[in-house]
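**Student:** Attaching a predicted model along with its sequence, questions to come.
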Amino acid sequence: MTASAQSAGVAARPGRAGRLLLGGFLSLAILMGIGRFHYTPLLPLMQREYGFGTDVAGLVASVNFAGYLLGSILSALVPRGRPRLLAFRIGILTSVATTLLMGLTDWLPAWLALRGLSGMASAFGMIAAVGIVSEALGRVGAEERLAWVFGGVGCGIAASGLLTEIGHPALSADGLWIAAGLGCLALLPLVLSEIGERDLGAPPSTGATGERPQPRPIAFWPLLVNYTCEGLGYSVFATFIVTIVKSQPGLDHLGDFVWIVVGLAGLPSNLLWSRIARRIGFAAALALCYVGQIVGVALPALGDGPVPAVAGALLFGGTFMAITFLTGPLGRRSLGGRGFAVLTAGFGLGQMTGPLIAGLFVSGPEDFAAALLASAGILAFGLLFLLGAMIWRPAATA
């Protein structure tokens, strides 16, 4: 091979990798940022237009999280190759369809069915997409670039908040669901063409790779309690924060902006925290993430006005995806390689119950401030178990 041909091959690999990363980024924006979280900025408007309370709001969110748990379990049964690619395509098509259909009905049983199916599709498509992209990157020693893909979740969240901010009052809640679905539909041809099982070229000849360093293992069962608490504690903020802000006197205009801040903070969060983890260790970085999230969840309950709301959104958005990103490597090799599947099940159970309990809690004598403080307390309880898992590390190192 000539020198020019070799140069062309080297140049082609980053281009192909970049296109795959873009496909993964947009996939997570559609599946998670919109499909899973568009409900949050629309919730106050839906409650105003349809007249349901926080108990129903929590139920709808919990059904979506239950679907996500079921989708996560089912995705573990899908083998690599063509079945996984088919699973991705089914997941993302279903996610877009359920987003559109939410704007075509006001019947609660239909909402529950659609949000449950949407949760399944989000997990099914996301896990397949991340698996396809991460394995392709790993073969060329560029697995660290996967952090860019998870930025798509933050981008989708910010887009959902921006759409709600600029679309209302010209559009009703129904219209905003349909607008979001049409926007995702427009991106589908690009996503479907770029996500696939593909060869990105030969790995670097130097032997150096960009893979994330493997963390030292920590005790598994305390980590499971910790991650279950994360599912329960984070889900209340993620479901109700826009409603909480808009319920405060004089802050109705700030609710959608707060959700945009959550998304923008989440966009670079995995890149930032992965670099911190390389310096101080995965477990220590994860503990710092929890401290930031606990403060972020508690702030809107401890003070009124725009500053606590925006600061809380910034801290929450900058940590909630990174917690999952850092927990994965810590638990993946436990239980004979099934550790992260068990952790995901615990997380799923926690996030499924969080909005339901909070909705019932707030529909009674308590208010959202009490629900947020309870969530922060649950997260702090989980942090204690994480610290215990770090203290009682297994003797072997990774």
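**Tutor:** All right, it came through fine. Numbering: from 1, shown residues only.

**Student:** okay, CA-based contacts and neighbour counts for the rest of this
**Tutor:** Will do.

**Student:** Toward the C-terminus, what is the element adjacent to the lengthiest helix in the chain?
**Tutor:** Scanning the chain for the helix with the most residues, using DSSP state H, yields helix 108-139. Under the assignment DSSP states H and E, the closest C-terminal helix or strand after helix 108-139 is helix 146-167.

**Student:** Against which helices or strands is the longest helix of the chain packed?
**Tutor:** Applying 3 or more CA pairs under 8 Å, 6 or more residues apart in numbering; DSSP states H and E, one finds that helix 108-139 contacts helix 3-28, helix 54-75, helix 82-102, helix 146-167.

**Student:** buried ones in stretch 172-187?
**Tutor:** 172-182, 184-185 (16 or more other CA atoms under 10 Å).

**Student:** And stretch 237-257, by the same measure?
**Tutor:** 237-246, 252, 254-257.

**Student:** repeat for stretch 34-53
**Tutor:** 34-47.

**Student:** Neighbours of Arg338, how many?
**Tutor:** 12 (other CA atoms under 10 Å).

**Student:** can you tell me which residues contact the closest residue to Ser118 other than its chain neighbours?
**Tutor:** Spatial nearest neighbour of Ser118, excluding adjacent residues (CA to CA, 6 or more residues apart in numbering): Ser95 at 5.3 Å. By CA atoms under 8 Å, 6 or more residues apart in numbering, the residues touching Ser95 are 30-31, 35, 117-118, 121-122.

**Student:** Identify the farthest-apart pair in the residues you listed.
**Tutor:** Ile30 and Leu117 (14.7 Å; CA to CA).

**Student:** who's more crowded, those two?
**Tutor:** Taking other CA under 10 Å, Ile30 and Leu117 do not tie; Ile30 has more neighbours (35 against 22).

**Student:** Surely Ala136 touches Leu200?
**Tutor:** Yes - with contact defined as CA atoms under 8 Å, Ala136 reaches Leu200; the gap is 6.6 Å.

**Student:** to the chain's geometric centre, what's the distance from the longest helix of the chain?
**Tutor:** 11 Å (CA atoms, centre = their mean, to the nearest Å).

**Student:** Comparison target, given below:
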Amino acid sequence: MKPIETIKVLAASVIAVVVMVGIARFSYTPMIPEMVAALGLSKSVVGMLATVNYAGYLTGALIITRISDLGLKFRLYQLGLVVAVISTVLMGYTTNVWLWFILRFISGLSTSAGMLLGAGLLMSWLIKHNHKSELGVFFSGIGLGIVLTAVVAQLIKDDFTWDQQWVVYGLVALVLLVPAWRWMPDYRTCALPKTGAAGTGEERSRFIRLLQLAYFCAGVGYVVTATFLVAIAEAMPKLSGQGWLVWLIAGLAAAPACWLWDLFSRRWGQWLALYLAYTLNSVSILMLIVNTSMASVMLSSVIYGASFIGIVSMMLAMVGRVFPENPSRPMSRLTFSYGIAQMLAPAVVGYLADVEGSYTNGLWLTLIVMAMGVVVLHLARRAQQRQGESVAAG
């Protein structure tokens, strides 16, 4: 495999993540203040629009757990790219809330294709071509997507109305689709032979269930900030008009963090890296509660961007290595839990914000869930250790 070909494959994967996750999902975050100002949307509607997007994401994850045919995965991955563009553009052509719900749901389906099918297909390609089975480069596309949506939001907010802004995001996605499609390898040639599963089925099942629960907690920590960070910043008098900058900083922190977490994991171990990432994510939430100064919110966004992306990258890479013959399936099982969190948490926090007039109690609830996640993560580690001891004894 020539280095230039490897670079093209990795670039295509990253660009696809920017389209299907960065734009299809994250363009909504800087659009919240624009739509609220123009249309007077309530916090509950804002939260529900995020919820249906994650419902689509969850549905996609469920579908992927049922798919083992590599050719079908590849075709659905390509379809996800097209759907990401169309569902984004059409958001600007209606003010019907129910049509928005449908479009955000469809967008969520494309995001699951980009995240899960994309990660699984790339993992198979890396293993097939004797590259390190790490997904840090792949998940850097999430951070880059955040950066892109933040920059575009700032460039177009004064010259375009809210509906035109959605169309602009869609056109940017269309332009990016071209290199992602052209440089994409034929993943159908990357099928790997099935391997014997280490440890008993009961032990592996317990390990995966615990990992799913820990990932659910991480999903709550991720989605509350991802959905409301810009709105929280804009609600602070000192940060009015600076929400886009807070979002940009989160993306700038996330983009290189994936590689840094890979390096940290190699040196200190994946479990210590995950403990640290969970802890840092919790700290970023706490900072939004206890200090509303511009410096504190900016630092919180840096820590948030660097930590959530590390959790996603390391968790999915871990199960991908455990199940190399079909990595998308266990990734989807974890993402099913993550998707439930992403579906429920924005609606709950949005409701609390409507009732109480602030996001404070919703953030406290999120912080408690993240603390529980650290405990469950430790239980998952112990389950994996017992699994290893069982294999050695056998």
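**Tutor:** Arrived safely. Given the structure is predicted, the values throughout are model-derived calculations rather than measurements.

**Student:** List the TM-score for the superposed pair.
**Tutor:** After superposition, the two chains reach a TM-score of 0.88 (TM-score structural alignment, normalised by the length of the second structure), with 371 aligned residues with a CA RMSD of 2.3 Å.

**Student:** hang on, the earlier thing: give me the aligned partner of the residue nearest to Ser118 of the first structure over in the second structure.
**Tutor:** When the second structure is aligned by TM-score structural alignment, Ser95 of the first structure is paired with Ala84.

**Student:** For its match, give its distance to Pro30 of the second structure.
**Tutor:** 17 Å (CA to CA, to the nearest Å).

**Student:** What of Arg333 of the second structure?
**Tutor:** Distance from Arg333 of the second structure to Pro30 of the second structure, by CA to CA: 30 Å.

**Student:** ditto for Asn281 of the second structure
**Tutor:** In terms of CA to CA, Asn281 of the second structure sits 21 Å off from Pro30 of the second structure.

**Student:** now swap in Met184 of the second structure and tell me
**Tutor:** 29 Å.

**Student:** now swap in Leu109 of the second structure and tell me
**Tutor:** In terms of CA to CA, Leu109 of the second structure sits 21 Å off from Pro30 of the second structure.

**Student:** what residues does stretch 161-174 of the first structure touch?
**Tutor:** By CA under 8 Å, 6+ apart, stretch 161-174 of the first structure touches 38, 41-42, 45-46, 49, 102-105, 176, 180, 256-257, 259-260.

**Student:** Gly51 of the first structure pairs with which position in the second structure?
**Tutor:** Per TM-score structural alignment, Gly51 of the first structure is aligned with Gly40.

**Student:** roughly how far apart are its match and Pro237 of the second structure?
**Tutor:** 20 Å.

**Student:** now do Ala231 of the second structure
**Tutor:** 12 Å.

**Student:** Same question for Met115 of the second structure.
**Tutor:** Taking CA to CA, one finds Met115 of the second structure at 36 Å from Pro237 of the second structure.

**Student:** One more: Tyr359 of the second structure?
**Tutor:** 15 Å.

**Student:** and what of Gly143 of the second structure?
**Tutor:** Taking CA to CA, one finds Gly143 of the second structure at 27 Å from Pro237 of the second structure.

**Student:** And Leu260 of the second structure, by the same measure?
**Tutor:** 35 Å.

**Student:** Likewise for Pro330 of the second structure?
**Tutor:** 44 Å.

**Student:** go on, Ile249 of the second structure?
**Tutor:** Ile249 of the second structure is 19 Å from Pro237 of the second structure, by CA to CA.

**Student:** same question, Thr6 of the second structure
**Tutor:** 48 Å.

**Student:** Same check on Ile64 of the second structure?
**Tutor:** 44 Å.

**Student:** Could you do Arg204 of the second structure as well?
**Tutor:** In terms of CA to CA, Arg204 of the second structure sits 50 Å off from Pro237 of the second structure.

**Student:** same check, this time on Val178 of the second structure
**Tutor:** 42 Å.

**Student:** Ok, Trp98 of the second structure next?
**Tutor:** Taking CA to CA, one finds Trp98 of the second structure at 33 Å from Pro237 of the second structure.

**Student:** Give me the aligned partner of Ala180 of the second structure over in the first structure.
**Tutor:** That one, Ala180 of the second structure, aligns with Val191 by TM-score structural alignment.

**Student:** Excluding covalently adjacent residues, which one is nearest to its match?
**Tutor:** Gly23 (4.9 Å).

**Student:** residue contacts, Ile23 of the second structure?
**Tutor:** So Ile23 of the second structure contacts 84, 88, 145-146, 149, 169-170, 173 (CA under 8 Å, 6+ apart).

**Student:** Take those residues and write them to CSV, including distance to Tyr304 of the second structure.
**Tutor:** Formatted as CSV, the contacts of Ile23 of the second structure follow (distance: CA to CA, whole Å):
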residue, distance to Tyr304 of the second structure
Ala84, 25
Thr88, 25
Gly145, 15
Ile146, 12
Thr149, 17
Tyr169, 24
Gly170, 26
Ala173, 25
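
**Student:** Tell me the counterpart of Leu99 of the second structure in the first structure.
**Tutor:** Match for Leu99 of the second structure (TM-score structural alignment): Ala110.

**Student:** What is the neighbour count of its match?
**Tutor:** 14.

**Student:** cool, and Glu366 of the first structure?
**Tutor:** 12.

**Student:** Does it fall in a helix, a strand, or a coil region?
**Tutor:** coil (DSSP: H, G, I helix; E, B strand; the rest coil).

**Student:** And the helices and strands packed on helix 108-139 of the first structure: which comes nearest Gly388 of the first structure?
**Tutor:** Nearest to Gly388 of the first structure, of those and by CA to CA, is helix 54-75 at 26.5 Å.
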